[in-house]
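Peer 1: please work out how this folds:
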Amino acid sequence: MAVIGDRLASPETGWKRYDTVGGEISYSAGTWSKFAATSSHLGESPLYSSSATSKITFAFVGTKIRLIHRTYLDQRTTVVSIDGVSDQYATKDINSNGYGILCYEKTGLDYRKHFVEISYLPDNSISGAPDAIDIDDAGSLLHNDEVTNIKDLDVGKRIRCNYSAASGVVGVFRGLGQETANFIPVASTATPNGDFYFIMVEDFNKKKILVADRNIQHSISWNTLNSSGIASGSGLELRIRNNSIPIMTSNTLPSGVARSDTNTDPTMPAYHAFDNSYTTSWKTNSTKGQLSYQFPAHKIINKYGLHIINKDVGPKSWTFEGSNDGVTWDILDTVTDGGMTSGLTKYFTVSNNKLYIQYRLNISTSMATDRIVIGEFSMYENDIENLSCTLRLLTGGTSSTDKHNEWDEYIVNSTLNGKITAGDRSVWYWDGTHTLASTVNTSPDTRTVRGSASLSNLGYSLSGTAAAAIGFRPVLEIKTIFQLKSLIFSNGEYKKFNPGKPFSPATSQEATPAMTSNTTPSGLAFASSIYSATYDAWYAFNKKDDSEGWAMRTGSTSYLGYGFTTAKTIVKYAIRSGSILAELPKTWTLSGSNDSRDGADGTWTTLDYRTGQTWTTNNTDTEYTLQSPGPYKFYRLNITENNGNTAYIGVNEFKLYELVTPAIPAISSSWETVSTTLPDADIFTNKGMDDLSVLDRKQATFNIPMNDNSSLGEVLGKGRMFKERIDLDKYIDIKKISVK
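Peer 2: Model prediction:
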C-alpha cells in the first residue's frame, strides 16, 4: 500500500483516478495555466496559478480520497478542507521535484457526498493544483454545481451526459445525469466516446436552455448536423430517459441491491445488467430467471427498458413485478413475446401508481434453449414524462457588431447568476477549436463560427466543411409539456376511477425439446419396451405426426416417459392421437420422480389418474391438467389399458407443459378516494386520471322545459329570464346546447 511521498503512476486496487483538467474541478481566483507538457504527468498537464488567493473546488461521493501532485520547490503550502474540516501539507517538503507524488490521503469518511475546497498559504510563489485525484472505486467525482436529475437544474447548475460518434457523423447521446466514461478532451476529438457537461444558462417560461461546456466533436460539417435535424431551426427532438438505478459497480455499490436467482452464471452477475455498459451482461444458465433491483427508498416505477446484445439468447416472455417485502410480488406487466432486437433497447410502459422498494423481471421463457443474457435492465420514474427535449446549435451573430445572439449572451457575457466569471475559459473551453453556430454568415452557404483565437472571435465556415478546427457544441432545450389530469369531486371527496382488469388465463409451453434420439438434444426419452427402433421412445417427443410414434407389444408393463436435466413443474400434459386409435391409452397414471436415473428405478409419486379415455379423430391433442403439480425431474405415463388393440400400445406424441405465466385474477373496477381536501399539484400529477374515457360515459340528451320551475310549470313568456341548474356530478361534459 502506497504511503505519502510515493510515486503513484496508476491507482491502487480499490481506488479509481480522475484527471484534474477538463472535468469536475472548478478553478477560481487568478489565472490558471498549464505546467509544461511532459510524459511524466498522469494525464493532461496540471494547472498552476501565481495568485495566493486561488481556489479549487469539487465534490465527491465515497469514503476516501488521495491527492497526487507535480511537486516543486516554489509551490505554496496546500490547505484541503473536506466538509469544512481542514488539513494542510507542503508538497515541496514531501518531494522537492517529482511527478505523480502522493501528497495527501483521507480515509474513513461516510459513504456520501463530500465537498472539497483547496486553497493556499501565501508562503511561496506558485499555487499548484493536483495532477490527479483518486477516490474509492465505488465512488464518483462531482462538480460543486453538478446535479444528477433534470428536476434539480437551475441557472449555473450542470448535468453530465455521454456522447459517442464515429468520425464525420452524428453520434448517440445517453446517460444524462450519470457518470458513464471519462470526459471528452477539452480540445475535442473527431471520434468522441466520453462525457461532457450540459450547463444551464436560462430558465424561462417552462423552458430550460443548456449549453455544452465544450466542443464535443470536431471534423463534422454543418451540413451533416443539419441533415440530422440538429442545425435546423426547430432542432432535433430527443427522447431522454433518466434511469432511476445508479451505475452499479457491484451487487451492493454504490447503493441499493442487485439480485438474481441461483441459476446465474457467477462470471456474469446481476449488477452487470445495471452497470451502464453494453459490453457486460447478466447471464443465467437456464431458460428461466429472476433479475431484480432493490432501491434504498420506495419509488413509483412506470417504465422499464431492456437492452439485448443478441436477441437469440434474450428473454422471450416475462412478468415485471413489484414488492415491498421480497416475498409477495405484484405483477405490473406481462409480456408473452418481447420482440427484442439485437443491439437495441426496448422500453415497456407500466400502469403503476404504487410505491415499491423492489422491482424484478421474472423470466419464464428464453429465445435460447439453455440460457438468458441481458445487457442492461433500466427503470424509470415519471418525473420527466412531461418533458420535451430538443437538440440544436447556438446562434452566433452575423458580424462583430451583432451582439444579439446566444454566444455573446451566454458564453461571453453571462455570469450564470453569479456562479462563474463571464467567459471563463475553464468553464466553456472556448479556445483552440471554433464552435459552429446555426447562423448564416456572409452567404447562404456559410455559417458563423465563434471562439478559438479569442472569446469574442467571430468568423465563418462553408456549410460543407468538416475540419479539426471547427467543433460541434450542442444546445439542449428542455420544455415542460402541459399535463391534463382529472379527479372527480363527489360527496366531498376527490376520487379517481380505476377501471380494473379482466381475467388473464395462465399460459404454458411445451417443456421438452424436439428430440432426435433418446438423449439428444437434451434429457432422456424412455419406455418400458419398444416394438422396434422405428418406434423408439423419442418418437413420442419429436414434435411430428409419425402415425404411431412410440409403440410396443401388449402383454407386459407399459410406460413411456421423459427425464429432464433439472426438475420442472409440469402443470398439464397432452396425449396426441395417431392413425391407429385403438392403440391409444384408455387407463393410466402419470407419476413424477426426483431420484430416478433411467425411468425404471426410483421413487414415484402419482400426479394424475385417468380411466375410460377414448379418441375419435386422428392427430388430435387431448389435454389434462394437474391439480397438484410439483417440481420433478422424471415424468412417466404408466398405461394399464389401451382402446382395444390386442397387439400393440402406441402414443403418437406425449407432451409435457410447464407454466409460462400464472393466471391473473380479474380486478374489479372501483372508485378510489384520493383526498378529502383540494389536492395539490403533486397529487394531481401522480394520482390524476389521464383519460376520462375509462369512465365509459354515454352520451345523453335531456330536455329542460322553459317554465317557471313551479309545480304548475307555467311556460315563460317573451322577455323573461330562464334559469336552470344542471347536475354536473351526472353530466360531466356539456357538448351542445340547443334552445328552441
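
Peer 1: rest of the way, CA atoms for contacts and neighbours
Peer 2: Fine.

Peer 1: helices of the stretch 551-700 of the chain, residue ranges please.
Peer 2: 681-687 (DSSP state H, counting those that start in this stretch).

Peer 1: so what's residue 236 up against?
Peer 2: By CA atoms under 8 Å, 6 or more residues apart in numbering, the contact list for residue 236 reads 228, 229, 230, 390, 391, 392.

Peer 1: distance between the ends of stretch 211-219?
Peer 2: 20 Å (CA to CA, to the nearest Å).

Peer 1: turn the contacts of residue 236 into a markdown table, columns for distance to residue 309 and secondary structure.
Peer 2: Shown next, in a markdown table, are those (distance: CA to CA, whole Å; DSSP: H, G, I helix; E, B strand; the rest coil):
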| residue | distance to residue 309 | secondary structure |
| --- | --- | --- |
| 228 | 26 | coil |
| 229 | 28 | coil |
| 230 | 28 | coil |
| 390 | 28 | strand |
| 391 | 27 | strand |
| 392 | 30 | strand |
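
Peer 1: neighbour-wise, which one of those leads?
Peer 2: Greatest neighbour count in these, by other CA atoms under 10 Å, goes to residue 392: 25 neighbours.

Peer 1: what's the separation between that residue and residue 507?
Peer 2: 48 Å.

Peer 1: same question, residue 155
Peer 2: In terms of CA to CA, residue 155 sits 53 Å off from residue 507.

Peer 1: and residue 56, by the same measure?
Peer 2: 61 Å.

Peer 1: please provide the structure for the following sequence as well, for comparison with the first:
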Amino acid sequence: MASPLGLTIKTNLESMGVGDCIPCRYTALTSGAAGYFSELGTCVANEIPVTGTATPDGLFYLIKTAKGTLIADRVIQTSISWSILNTAKYIEGNPMKETNALPVMTSNTNPIGKVTASSIYSSDYDSYLAFNGSIDEYGWISKAAATISSKQWLQYEFSMPISIYSYEMVARKNNDAPKDWTFEGSNDGTNWVILDTQTNQINWSTTIYEKRSYKFTNIQDYKIYKINISSQNGYAGYVGIDELYMYKKDTQYKKFRSLSSGCAYLDVSGNSSLTNKSLGAWPPTNEWDKYIINSDLKGKVTKGDDNIWHYKINNSWCKDTPLNGGWNSGLQTATAANSTRINRGNAFSSTWPDLNLSTSTVIGSTLGFRPVLNYVESDIASEVIY
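Peer 2: Have a look, this model is predicted:
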C-alpha cells in the first residue's frame, strides 16, 4: 500500500507523529447523502479517486498535522452540500463514542479471530465475506434451500473477551436479508446470552446496499458474538448478509468534522479586515492556510505540495461563515454575506487566501467534503511521538 508521497503509514493513532499518515475508509453509496467512516488504520480497499466521486467507497489517508488533529489528503466526496454535511454533524463534528471492533477478514481465521456460520451457499459466499469490509454483491449466504426453521447463524470469535454494545448490518439488496433474529454473546460457544432481539425487519432496499444500526445495553465481556436468524425477507432459498459490524466503546472520543479556513482577511496588526491586504486569512491559525498551504509538517513535506493535499482539483467545504461584507475575492463580484459558506482550493489559486463563497445548499461536482479527525491524545503520548 503506497502512502502519499512516501509518508510513513501507521496502523494506530498512538504511534503517529506529525507528518505520518493512517488509512481510513469512507463509504457513501448514495450521491448527495453523507456516508460513514470505518477501518481506521486497517483499510486495504481501493483508493477513493483524488479527482472526486459522488459515491465513494474506499481508502483515503489522514495526515497528522498537530496533536490530536489529522487532515484528509483529498476531498473524499463531491456533489454534497454544506447543509447535508451539517445535518450529518460533519461540519463542527460529533464525538464518536464507538469504534468497529472487527478486523478486515481475509479468510475465516485471518488476520485474527475466527468466523463460523451454520452453513454457506458456496466458497464464493463464505462466512468471512460478511466481515471483509467490502460492500458488494457477495457477502455471506447460507446453504441453498436451508430451512430457516433450523435457524441459520453467523458468528465472530474474538481472541479475548470484549464488550460489544451495538452492531450494524448491510443487506445484499437481494431480498434475502434477515427478518427476525437474536444477537447473542458467549464465552464458551455453548452458553449464550441474548443481548438484542429484532423482529419484522422488513422492506430492506433492493436497489442500494442498505445499512441498519442496532444498539443495546451490555456491560459484560464476551469472546463470541452471534446473529441467530429465525426468518428472512421474501426469498425462501437462503438468507444473506453483505457486511456485519460490531462496535465497542471508544475511549478516545474521536470526531470527524470539516476544516477551518478563516472568515476574513488579515491586516498588518493581526486583526480582521474586509478588504484584501495580501497578508492571508484571519485568523491566521486557520487549518487551511496553517497546514495545507504553509506547513512542511516538521520537514516531511514541501509546503503547499498538491501531490500531498490535492487541493487544486476540488474545492473543500469549510466550517466558516464569512464576516458580513468581507472576503469578496477577485473571482466574484458579490459581497460576502453571512448566508454563504466558504470553500477553499482550486486550480487557479496562486495567491492566498483565495476562496469561493457558496450558499449552504449548493451541490457541485468539484466541491465536497475533506474531513478532519480530532481525538483525545494524552500528554504522555505526545512526549513520545513528537
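
Peer 1: quick TM-score on the pair, please.
Peer 2: Overlay of the two chains. TM-score (TM-score structural alignment, normalised by the length of the second structure): 0.70; 329 aligned residues with a CA RMSD of 3.5 Å.

Peer 1: picking up where we left off before, and residue 155 and residue 507 of the first structure? which has more neighbours close in?
Peer 2: In terms of neighbours (other CA under 10 Å), residue 155 is the more surrounded of residue 155 of the first structure and residue 507; the figures are 19 against 13.

Peer 1: my read: that one touches residue 415, true?
Peer 2: No - in this structure, residue 155 of the first structure is not within contact of residue 415 by CA atoms under 8 Å, at 9.7 Å.

Peer 1: just the helices from the first structure, written as ranges.
Peer 2: For the first structure, applying DSSP state H gives helices covering 91-94, 222-227, 406, 425-428, 681-687.

Peer 1: which stretch among those comes nearest residue 346 of the first structure?
Peer 2: Comparison of the helices of the first structure against residue 346 of the first structure by CA to CA identifies helix 681-687 as nearest, at 24.3 Å.

Peer 1: which of the residues in that closest one are buried?
Peer 2: 684, 685, 687 (16 or more other CA atoms under 10 Å).

Peer 1: ok, now which ones touch residue 477 of the first structure?
Peer 2: Contacts of residue 477 of the first structure by CA under 8 Å, 6+ apart are 207, 208, 209, 210, 388, 389, 390, 391, 392.

Peer 1: how about the fourth one: what's its closest non-neighbour residue?
Peer 2: Looking back up the chat, that one is residue 210 of the first structure. residue 200 (4.1 Å; CA to CA, 6 or more residues apart in numbering).

Peer 1: mind checking how far the aligned residue in the second structure for that neighbour is from residue 58 of the second structure?
Peer 2: Alignment note: residue 200 of the first structure maps to residue 64 in the second structure; criterion TM-score structural alignment. Residue 64 of the second structure sits 20 Å away from residue 58 of the second structure, going by CA to CA.

Peer 1: same list (the helices of the first structure) but as TSV, adding distance to residue 65 of the first structure.
Peer 2: Compiled in TSV, the helices of the first structure are given as follows (distance: least, CA to CA, whole Å):
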stretch	distance to residue 65 of the first structure
helix 91-94	17
helix 222-227	41
helix 406	39
helix 425-428	23
helix 681-687	39
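
Peer 1: those helices: which one's closest to residue 464 of the first structure?
Peer 2: helix 222-227 (5.4 Å).

Peer 1: what's the mean deviation for that closest one versus the second structure?
Peer 2: Following the fit onto the second structure, the mean deviation recorded for helix 222-227 of the first structure is 5.0 Å by mean CA distance after the TM-score superposition for the first structure.

Peer 1: report the buried residues of that helix.
Peer 2: Buried, per 16+ other CA under 10 Å, within helix 222-227 of the first structure: 222, 223, 224, 225, 226.

Peer 1: now do the third one against residue 187 of the first structure, distance only.
Peer 2: As for residue 224 of the first structure, its distance to residue 187 of the first structure is 21 Å (criterion: CA to CA).

Peer 1: before we move on, back to that, what's the closest of the helices of the first structure to residue 357 of the first structure?
Peer 2: helix 681-687 (17.3 Å).

Peer 1: which residues in the second structure does that closest one align to?
Peer 2: Using TM-score structural alignment, helix 681-687 of the first structure finds no match anywhere in the second structure.

Peer 1: and residue 134 of the second structure, what pairs with it in the first structure?
Peer 2: So residue 134 of the second structure corresponds to residue 277, using TM-score structural alignment.

Peer 1: can you count the residues close to its match?
Peer 2: The number of residues near residue 277 of the first structure, taken as other CA under 10 Å, comes to 14.

Peer 1: show me what contacts it?
Peer 2: Residue 277 of the first structure neighbours (CA under 8 Å, 6+ apart): 375, 376.

Peer 1: tell me how far it lies from residue 185 of the first structure.
Peer 2: 21 Å.

Peer 1: over to residue 589 of the first structure?
Peer 2: Where residue 185 of the first structure is concerned, residue 589 of the first structure sits at a distance of 72 Å (CA to CA).

Peer 1: what residue of the first structure takes the place of residue 214 of the second structure?
Peer 2: That one, residue 214 of the second structure, aligns with residue 347 by TM-score structural alignment.

Peer 1: and for residue 314 of the second structure?
Peer 2: Residue 314 of the second structure maps onto residue 433 in the first structure, by TM-score structural alignment.

Peer 1: and residue 103 of the second structure, by the same measure?
Peer 2: Checking TM-score structural alignment: residue 103 of the second structure goes with residue 246.

Peer 1: how about residue 165 of the second structure?
Peer 2: Match for residue 165 of the second structure (TM-score structural alignment): residue 303.

Peer 1: what's the answer for residue 288 of the second structure, then?
Peer 2: By TM-score structural alignment, residue 288 of the second structure lines up with residue 407.

Peer 1: spit out the contact partners of that match.
Peer 2: So residue 407 of the first structure contacts 394, 395, 396, 397, 450 (CA under 8 Å, 6+ apart).

Peer 1: next one: it from residue 214 of the first structure, what distance?
Peer 2: Applying CA to CA to residue 407 of the first structure and residue 214 of the first structure gives a distance of 13 Å.

Peer 1: how about stretch 624-633 of the first structure, aligned to which bit of the second structure?
Peer 2: Using TM-score structural alignment, stretch 624-633 of the first structure finds no match anywhere in the second structure.

Peer 1: now residue 607 of the first structure: how far from residue 560 of the first structure?
Peer 2: Applying CA to CA, the value for residue 607 of the first structure to residue 560 of the first structure is 15 Å.

Peer 1: neighbour count: these two, which is higher?
Peer 2: Shown here are residue 607 of the first structure and residue 560; by other CA under 10 Å, residue 560 has more neighbours (25 against 18).

Peer 1: quick check: the more buried one touching residue 640?
Peer 2: No - with contact defined as CA under 8 Å, residue 560 of the first structure does not count as touching residue 640 (11.8 Å).
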